[in-house]
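Novice: any chance you can model this:
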Amino acid sequence: MAKTVTLSLDAMGGDGGPEVVIPGAEIGLERYPDIRYEIFGDEARVAPILDKCPRVKEASRLHHCEVAVQMDDKPSQALRQGRWKSSMWRALEAGKDGTAGAVVSAGNTGALMAMAKFCLRTMPGVERPAIAAIWPTIRGESIVLDVGATIGAEAEQLTGYAILGGAMARAVFGIERPTVGLLNVGVEEVKGLEEIKAAGRMLRAADLESIDYFGFIEGNDLGRGTVDVAVTEGFSGNIALKTAEGTARQISEYLRAAMSRTLQAQLGYLLAKPAFDRLKEKMDPRKVNGGVFLGLNGLVIKSHGGTDAEGFAAAVELAYDMVRNDLMSRIASDLEAYQASGAAERADEGKEAAK
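Specialist: Model (predicted):
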């Protein structure tokens, strides 16, 4: 019998709370019957929903929690009031003590990141964690990080993100040596901020076996899928993410308006409906729901707070894949290899020589 994968769920997170989380867990269990759940939430709300989902109930343990972190709580407020008692904190503790292989929450992003950093701590060699997103591209899918955890980043942090993203690509996409690019204002080596250029030098100097450093990429390379992993800092990464989401909705609205304008257009829509259905599925944000907190001593997946059960199931499946493919061990091994390469020290020597 295959070893089970245990996931810790914050049942109270997100706009829908347990009414979304439990049905989403049921979809995940249908696709991966070897999942087991540790569910944290208000028993009075969660238990009746579990009764309607007997498969999830059988595969789960419910832990009553008195406090639920609200979507508008400030991170500092959530830490003060939610520690030890909240469903979010206790779900993270299950990841810390090894009860669960990964934590999934649709709750307040700032509070989740603050609690995760406080509870799990960062891995050796990682100063700040990153949020990684799976990005649909013309070629298929790629990984973009950071998309909002850290505003601004030094060269050492960017190189760390490259290693974290590369390990995730290997675990989730099954790519033996993923290509990694640094998001920049141009592809020429002389362009961009000094920290980005320094990160490029460090990645070239490291010459790691785990990743294939491509060089600089531009914003239009994200949708093309030029590289498997695109690295940036959280400010520009979050803007890119929100711009892509907004553009997808804009195109969808344009198409909807154009197809309903005239009788001829409506007839054309009926004839082309199979193609439009494929386009709709490709652009469905629920299919790639789940931002991954990388660089912590544990796996944390942040589901979109406004998603439905299908979207939450996608986050559950992402967590399952990363646990099953042993992402944490891959990250630890890749970080160790980078530190052993001495690339950071050689880059510092190059900076001094250039002065």
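
Novice: drop to CA atoms for contacts and neighbour counts, all remaining ones
Specialist: Noted.

Novice: quick one, strands of the protein?
Specialist: Applying DSSP state E to the chain gives strands spanning 5-10, 35-41, 60-64, 102-105, 130-136, 141-145, 179-183, 212-217, 229-231, 291-294, 299-302.

Novice: what's next to the second one, contact-wise?
Specialist: With Cα atoms under 8 Å, 6 or more residues apart in numbering as the test, strand 35-41 has contacts from 4-12, 18, 28-29, 56, 59-66, 68, 86-88, 90-91, 94, 100, 320.

Novice: in PyMOL, select just the buried ones from those.
Specialist: Remark: buried members of these, expressed as a PyMOL selection using 16 or more other Cα atoms under 10 Å:
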select buried, resi 5+6+7+8+9+10+11+12+18+28+29+56+59+60+62+64+65+68+86+87+88+90+91+94+100+320
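
Novice: please identify the most buried of the strands of the chain.
Specialist: Stretch with highest mean neighbour count among these: strand 229-231 (a mean of 32; mean count of other Cα atoms under 10 Å).

Novice: how far does the helix ranked longest in the chain sit from the chain's center?
Specialist: Counting residues, the longest helix in the chain under DSSP state H turns out to be helix 234-259. Here the centre of mass of C-alpha atoms in helix 234-259, compared against the chain's by Cα atoms, centre = their mean, to the nearest Å, lies 19 Å away.

Novice: next, the buried residues of it.
Specialist: In helix 234-259, counting by 16+ other Cα under 10 Å, buried: 234-238, 240-241, 244, 259.

Novice: out of the strands of the chain, which comes closest to M115?
Specialist: Across the strands of the chain, M115 has its closest neighbour in strand 299-302 (10.8 Å, Cα to Cα).

Novice: which stretches of the stretch 1-150 of the chain form helices?
Specialist: Assigned by DSSP state H, counting those that start in this stretch, the stretch 1-150 of the chain shows helices spanning 18-31, 43-52, 54-58, 75-82, 87-96, 109-120.

Novice: packing partners for the shortest one?
Specialist: Helices and strands touching helix 54-58, as assessed by 3 or more Cα pairs under 8 Å, 6 or more residues apart in numbering; DSSP states H and E, comprise helix 18-31, helix 43-52.

Novice: to compare against the first, here's the next sequence to fold:
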Amino acid sequence: MSAPIIAIDAMGGDFGPRCIVPASIPALTEFPSLHLVLVGQSSSIESILAQHAGVDPSRLRIVHAAETIGMDERPAQVLRGKPDSSMRVALDLVRSGQAHACVSAGNTGALMALSRYVLKTLPGIDRPAMVTVIPTERGSCYLLDLGANVDCSAEHLYQFAVMGAVAAELQGIERPRVALLNIGVEDIKGNQQVKLAASLLQQAEGLNYIGYVEGDGLYRGEADVVVCDGFVGNILLKSSEGLASMISAKMEALFKQSLASRLAGSLALPLLRRLQGELAPSRHNGASFLGLQGIVVKSHGSADADGFLSAIRRALLEVEKDMPQRLHERLEHLLL
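Specialist: Next comes the predicted model:
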């Protein structure tokens, strides 16, 4: 394929261009064929770029967008009232073929609404789903939905399961084990939507559906793809991030309490740093919007420069895998 081009919503997230622009520059060094388009208020972007020497102008350009989208703005208002927002312009670049993917740390609801409006969904998909890879005892697991769809029908959960399985297959997992997140593994457990989704998945040919999994089973690696509605998924993800941060802080405090604990901590430090690196939210930052006719990756709004760089890596991987086309080919068999 031609050189990959990724459009960056430079104005999104909690920190805007002062975080996103510096995070984008190392991506050009890490991936020599990558081209970036920084979308947003050109004066702000240019002033930050001026502080970084050695940026190759042939691989990075700026597209001006006069408007920004606040993290608390309603999606419906954004659709109607902000045609020149950095998020909308970045998505338009993907639609027109001037970019292969869009990365944004902005308002999740607005990004989902604009993505559906600008890029449209693949045939057979009612709603795109947010998916990310989370660490488990056995490796990793694809979790979806993460908050794009708070209220889901059984059919939506079924579609999420199919998309998650295809995403896992494209990453080299043969016959990924697909499970529904539930409050128990018994058939009688769960709400009506989960039970109906289970019935649909049991009848699906070509899917390795293994049944229900509980939250602790997810982290034990009992499934490769775990499906839930966005309300549950978002709470699970944020709680997991908070728990990892708390454990890290508690361990650091314990190792500082006395001379003996400091000595023990110095011996354990290499292993602790390795564990922190494996569990760090920044390493796993970047949730894909599966089911669109284009590639969109959502970065955590509070992500630092390392976290946003991880989201760029995720987008580039999907560009290289041609995710929408390959997803469409598999969905034709499984859904249509």
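
Novice: work out the TM-score between the chains.
Specialist: Superposed pair, TM-score by TM-score structural alignment, normalised by the length of structure 2: 0.94. Supporting alignment: 335 aligned residues with a Cα RMSD of 1.7 Å.

Novice: with distance to Q81 of structure 1 as extra columns, can I get the strands of structure 1 in TSV?
Specialist: TSV is the format used below for the strands of structure 1 (distance: least, Cα to Cα, whole Å):
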stretch	distance to Q81 of structure 1
strand 5-10	16
strand 35-41	16
strand 60-64	17
strand 102-105	18
strand 130-136	24
strand 141-145	30
strand 179-183	38
strand 212-217	43
strand 229-231	35
strand 291-294	22
strand 299-302	21
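
Novice: quick revisit: quick check: the longest helix of structure 1 aligns to which part of structure 2?
Specialist: Counting by TM-score structural alignment, helix 234-259 of structure 1 falls onto residues 230-255 of structure 2.

Novice: I figured D334 of structure 1 hits I163, correct?
Specialist: Yes - using Cα atoms under 8 Å, D334 of structure 1 is in contact with I163, at 6.5 Å.

Novice: will you turn the buried residues of helix 234-259 of structure 1 into a markdown table that also has distance to E194 of structure 1?
Specialist: Shown next, in a markdown table, are the buried residues of helix 234-259 of structure 1 (distance: Cα to Cα, whole Å):
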| residue | distance to E194 of structure 1 |
| --- | --- |
| G234 | 17 |
| F235 | 17 |
| S236 | 16 |
| G237 | 18 |
| N238 | 21 |
| A240 | 21 |
| L241 | 24 |
| A244 | 27 |
| M259 | 48 |
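
Novice: out of the residues you listed, flag the one nearest to E188 of structure 1.
Specialist: Proximity of these to E188 of structure 1 (Cα to Cα) peaks at S236, which lies at 19.0 Å.

Novice: and the residue positioned nearest the centre of structure 2, what does it touch?
Specialist: The structure's structure 2 has its C-alpha centroid closest to A287; by Cα atoms, centre = their mean the separation is 0.4 Å. Neighbouring residues of A287 of structure 2 by Cα under 8 Å, 6+ apart: 130-132, 297-299, 311.

Novice: which residues does stretch 206-220 of structure 1 contact?
Specialist: The list of residues contacting stretch 206-220 of structure 1 from outside it, by Cα under 8 Å, 6+ apart, reads 163, 166-167, 176-189, 200, 203-204, 226-227, 230, 240, 334, 337-338, 341-343.

Novice: which among those residues end up buried?
Specialist: The neighbour count (16+ other Cα under 10 Å) marks 163, 166-167, 177-184, 200, 203-204, 226-227, 230, 240, 334, 337-338, 341, 343 as buried among the contacts of stretch 206-220 of structure 1.

Novice: show me where the stretch 201-350 of structure 1 has its helices.
Specialist: For the stretch 201-350 of structure 1, helices defined by DSSP H, counting those that start in this stretch occupy the ranges 220-224, 234-259, 263-271, 273-282, 309-324, 327-341, 343-354.

Novice: residues near G140 of structure 1, how many?
Specialist: 12 (other Cα atoms under 10 Å).

Novice: M123 of structure 1 reaches N297, doesn't it?
Specialist: Yes - using Cα under 8 Å as the test, M123 of structure 1 is close enough to N297 to be in contact (5.4 Å).

Novice: please identify every residue contacting each of the two.
Specialist: By Cα under 8 Å, 6+ apart, no residue touches both M123 of structure 1 and N297.

Novice: number of residues surrounding the residue nearest to N108 of structure 1 when sequence neighbours are not counted?
Specialist: Spatial nearest neighbour of N108 of structure 1, chain neighbours left out: M71 (4.7 Å); criterion: Cα to Cα, 6 or more residues apart in numbering. For M71 of structure 1, the neighbour count with other Cα under 10 Å is 17.

Novice: buried residues in stretch 269-287 of structure 2, which are they?
Specialist: Buried residues in stretch 269-287 of structure 2, counted by 16+ other Cα under 10 Å: 272, 276, 279-287.

Novice: what's the matching range in structure 1 for that stretch?
Specialist: The aligned range for stretch 269-287 of structure 2 is 273-291, by TM-score structural alignment.

Novice: and stretch 300-308 of structure 2, by the same measure?
Specialist: Using TM-score structural alignment, stretch 300-308 of structure 2 corresponds to residues 304-312 of structure 1.

Novice: who are the contact partners of S299 of structure 2?
Specialist: Going by Cα under 8 Å, 6+ apart, S299 of structure 2 touches 103-106, 285-287, 307-308, 311.

Novice: can I get those residues in TSV with distance to A154 of structure 2?
Specialist: TSV is the format used below for the contacts of S299 of structure 2 (distance: Cα to Cα, whole Å):
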residue	distance to A154 of structure 2
V103	29
S104	29
A105	29
G106	29
N285	28
G286	26
A287	22
G307	33
F308	33
A311	30
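
Novice: what's the closest of the residues you listed to Y158 of structure 2?
Specialist: For the contacts of S299 of structure 2, the closest approach to Y158 of structure 2 (Cα to Cα) belongs to A287, at 19.2 Å.

Novice: out of the helices of the stretch 201-350 of structure 1, flag the one nearest C119 of structure 1.
Specialist: For the helices of the stretch 201-350 of structure 1, the distance to C119 of structure 1 is smallest for helix 327-341, at 16.6 Å, taking Cα to Cα.

Novice: buried set for the closest one?
Specialist: Buried-residue list, helix 327-341 of structure 1, by 16+ other Cα under 10 Å: 327-328, 330-332, 334-335, 337-338, 341.

Novice: repeat for stretch 302-310 of structure 1
Specialist: By neighbour count with 16+ other Cα under 10 Å, stretch 302-310 of structure 1 contains the buried residues 302-305, 307-310.

Novice: stretch 123-131 of structure 1 too?
Specialist: 123, 126, 128-131.

Novice: how far does it sit from the chain's center?
Specialist: Using Cα atoms, centre = their mean, the offset of stretch 123-131 of structure 1 from its chain centre is 14 Å.

Novice: check stretch 54-61 of structure 1 too.
Specialist: Distance, stretch centre to chain centre, for stretch 54-61 of structure 1: 26 Å (Cα atoms, centre = their mean).
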